[in-house]
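**Q** Sequence isn't available, so here's the structure alone:
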């Protein structure tokens, strides 16, 4: 990790030298191809590590990071360093605020605060405005609202990626799939997505495979980058007034496909990506390296009601959460356990945007439970009957109701060829 402007300058110089060396290797005709490939891969790895550290330092220095979130205690040392940089404080500034010598703060940070007492950690947290919390839960509850993060990209065990499945889908290739996976991940996502800057907040009733989760995210970002580079994603503004147009699309037969175009015109990438085994995903929301929000859907359940509810849930994360925390990437399973404030907020956003509360209280179909009543309410509200049917099924926890109205088998076909 880079701790100061001086270290940043040194890293920048190192990066320039490594990039020149990488270029020289490719231009050299004297070496065998396999030897050039080995040397080139090693340099790419070093370059990616430095770029990650520089990107993290620039992000923190920009002031875009917030530190009023609650962090797990084991993450506190790194968070304190990040918070100090984000507040524009040098190690000397922090030392003065604590009544210490600058060398002591340098030692603390160089050793990840291993030599600091609990009292000192609390004092530093107070000065930097970092709130600390701790909690305990039985192991079987681990997946509910769990947060996954790696200290840095080098701590990821690349061979634990679902390599065969990734190769089968054409994401990676080559003899050493583990090395290919690392190179591919760095190229399409960037190493910062495997750090504390991009903590994975997983809301699920199942324990996901963290490495499959990370690989799936990289594939989503790769697709989003392709859309961005070809002009399919415009500039984003934190303005949700256009969502009424999206609600109107729910009535159209090809509404899901047209939703991708509408989101793109408003600066949000929509990626349809089937989930990897062990991830149990329905949707996700994240910010791509090029700065725009990206919503990803797996279409694990091929139903219209599921598509629209999950899409608006992830848009809730985009407009409520993505821009006011330290890089939470949200991953959701529709039937995961509730009780998480982030998820409750996103659920409410989804429900209210699709059917305002006052309108839902007056809906005839909630009580009549007939297809005719659903059709009347859908016409009155200007939305798809599938949304009303799906909401009634969920609220009553009776999925035998309205099976003919939820649009089963009508969504995936609209995204044929886009899911792998």
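**A** Sure thing, it's come through. For clarity, every value in this text was computed on a predicted model and none was experimentally measured.
**Q** from here on, contacts and neighbour counts on C-alpha atoms
**A** Will do.
**Q** Excluding sequence neighbours, find me the nearest residue to residue 297.
**A** Spatial nearest neighbour of residue 297, excluding adjacent residues (C-alpha to C-alpha, 6 or more residues apart in numbering): residue 283 at 4.4 Å.
**Q** quick one: the helices in the stretch 101-250 of the chain?
**A** Using DSSP state H, counting those that start in this stretch, the helices of the stretch 101-250 of the chain run over 102-110, 118-128, 163-168, 177-188, 210-229, 243-249.
**Q** So what's the residue count around residue 139?
**A** 7 (other C-alpha atoms under 10 Å).
**Q** ok, now which ones touch residue 22?
**A** 40, 43-44 (C-alpha atoms under 8 Å, 6 or more residues apart in numbering).
**Q** okay if I get these as CSV plus secondary structure?
**A** What follows is the contacts of residue 22, written out as CSV (DSSP: H, G, I helix; E, B strand; the rest coil):
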residue, secondary structure
40, helix
43, helix
44, helix
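**Q** any idea which of the residues you listed is the one closest to residue 387?
**A** Nearest to residue 387 out of these is residue 44 (C-alpha to C-alpha; 48.3 Å).
**Q** Put this next to the first one:
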């Protein structure tokens, strides 16, 4: 996801490079295309990058050119998408990271850190403050408790804890020797 003008410009440059490289692949003679087992995979990979860059650029351009006289609705399937909601809201408001930081009485580097980590380093209170500063409101919510998924995660977590316990035991045994 493009988060600022600098990333937008970099992504445009990467797009141009991908287009150039793709043109180079397409310009190769048919014998190379037919006999090189990697040709197709490399071309598909480059095309995939090109498509991703185009989609990111289009989304960023859509966000910065929104009609701000109307509410902007962001649909999500999970609360885990909240970081992207906050970033999109800031971009759509044509607000820089510095401007958001100023509104909150923070350093710009703090907002950059939040966004670069998808808000993993932000507390719940800080996230609420940011939603307030961006006027992001949750209008409709529906939380689903998936008990089958809960059991799968419970087993996975138990296995992880057991692996960590065994690793710790091994480390302790090595230290004792």
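**A** Noted; the coordinates are in hand. Only a predicted model underlies this, so the values are computations on that prediction, with no experimental measurement involved.
**Q** Got a TM-score for the pair?
**A** The TM-score (TM-score structural alignment, normalised by the length of the second structure) is 0.71; 140 aligned residues with a C-alpha RMSD of 2.3 Å.
**Q** Could you tell me which of the contacts of residue 22 of the first structure count as buried?
**A** For the contacts of residue 22 of the first structure, a burial check counting by 16 or more other C-alpha atoms under 10 Å picks out 40, 43-44.
**Q** Can I take it that residue 285 of the first structure is in a helix?
**A** No - Residue 285 of the first structure sits outside any helix when classified using three-state DSSP, being strand.
**Q** what about the nearest residue to it once chain neighbours are set aside, is that helix, strand or coil?
**A** Nearest residue to residue 285 of the first structure, sequence neighbours excluded (C-alpha to C-alpha, 6+ apart): residue 295, at 4.6 Å. Secondary structure, three-state DSSP: residue 295 of the first structure is strand.
**Q** Now which residue in the second structure aligns to residue 295 of the first structure?
**A** By TM-score structural alignment, residue 295 of the first structure lines up with nothing in the second structure.
**Q** What is the burial count for residue 295 of the first structure?
**A** What residue 295 of the first structure shows, counting by other C-alpha under 10 Å, is a neighbour count of 30.
**Q** Likewise for residue 105 of the first structure?
**A** Residue 105 of the first structure is flanked by 21 other residues according to other C-alpha under 10 Å.
**Q** In the second structure, what residue corresponds to it?
**A** Under TM-score structural alignment, residue 105 of the first structure pairs with residue 111 in the second structure.
**Q** before we move on, back to that, quick one: closest of the helices of the stretch 101-250 of the first structure to residue 28 of the first structure.
**A** Comparing the helices of the stretch 101-250 of the first structure by C-alpha to C-alpha, helix 177-188 comes nearest, at 21.6 Å.
**Q** relative to helix 210-229, how tilted is the closest one?
**A** 40 degrees (axes from the mean of the first three to the mean of the last three C-alpha atoms, to 10 degrees).
**Q** do you know how far residue 35 of the second structure is from residue 170 of the second structure?
**A** 51 Å (C-alpha to C-alpha, to the nearest Å).
**Q** Residue 126 of the second structure now?
**A** Residue 126 of the second structure is 40 Å from residue 170 of the second structure, by C-alpha to C-alpha.
**Q** again with residue 120 of the second structure
**A** Applying C-alpha to C-alpha to residue 120 of the second structure and residue 170 of the second structure gives a distance of 32 Å.
**Q** cool, residue 25 of the second structure as well?
**A** On the measure of C-alpha to C-alpha, residue 25 of the second structure and residue 170 of the second structure end up 52 Å apart.
**Q** and what of residue 90 of the second structure?
**A** Taking C-alpha to C-alpha, one finds residue 90 of the second structure at 49 Å from residue 170 of the second structure.
**Q** Please enumerate the helices of the second structure.
**A** Assigned by DSSP state H, the second structure shows helices spanning 5-27, 30-35, 39-64, 82-92, 97-104, 108-116, 124-133, 147-176.
**Q** these two touch, right, residue 262 of the first structure and residue 246?
**A** Yes - contact criterion C-alpha atoms under 8 Å: residue 262 of the first structure and residue 246 qualify, at 7.3 Å.
**Q** list the buried ones in stretch 108-124 of the second structure?
**A** Neighbour-count burial for stretch 108-124 of the second structure [16+ other C-alpha under 10 Å]: 108, 111-112, 114-115, 118-119, 122.
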